[in-house]
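# sequence-free structure coming up:
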């Protein structure tokens, strides 16, 4: 049986998830399984890094751009 306090928290979580402007990402790390290798992507205070060779030369890559699309409007 689910208690009423938990039901209230579930409802609050659902509301928060719909109100995306409540969230501000400061830092996180993600692994991205590419076509050839798995890459480690980090976001910290508005800046992306990726361990792939393309990012090292260009400062952006398919991995960071994919995450920007996924998180559009949240960063």
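Nice, thanks for sending it over. These numbers were taken from a predicted model, which means no experiment stands behind them.
# switch to C-alpha atoms for all contacts and neighbour counts from now on
Fine.
# Report all helices and strands that the helix or strand that contains residue 8 contacts.
Element membership of residue 8 [criterion: DSSP states H and E] is helix 4-18. Applying 3 or more Cα pairs under 8 Å, 6 or more residues apart in numbering; DSSP states H and E, one finds that helix 4-18 makes contact with no other helix or strand.
# try it against this one:
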């Protein structure tokens, strides 16, 4: 492995430890739920999930799990005036 790549790997490790450097603005994932896969989107500070629970409550285990995983990388939720 060349020295340039070694340096990039070390830098990547530092970035991974400094989570506050990462800011997620948009995201689309497939979450393999217990019963079915679910499509989850995050855009403009708003979550969307195609599961029934999210459709009725506006939050679900899929979005909450991603909030935990992405802690400190998501923008503050929009405030309602």
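Yes, it's here. Computed from a predicted structure; not experimentally measured.
# Which part of the second structure matches the helix holding residue 8 of the first structure?
Using TM-score structural alignment, the residues of the second structure aligned to helix 4-18 of the first structure are 3-17.
# Mean deviation, the matching stretch versus the first structure?
Compared with the first structure after fitting, stretch 3-17 of the second structure deviates on average by 0.9 Å (mean Cα distance after the TM-score superposition for the first structure).
# neighbours of residue 50 of the first structure, just the number please.
23 (other Cα atoms under 10 Å).
# what's near enough to touch it?
By Cα atoms under 8 Å, 6 or more residues apart in numbering, the contact list for residue 50 of the first structure reads 39, 40, 41, 42, 56, 60, 61, 63, 64.
# Closest one of those to residue 27 of the first structure?
residue 42 (7.4 Å; Cα to Cα).
# wait, that closest one sits on residue 25?
No - using Cα atoms under 8 Å, residue 42 of the first structure is not in contact with residue 25; the gap is 11.6 Å.
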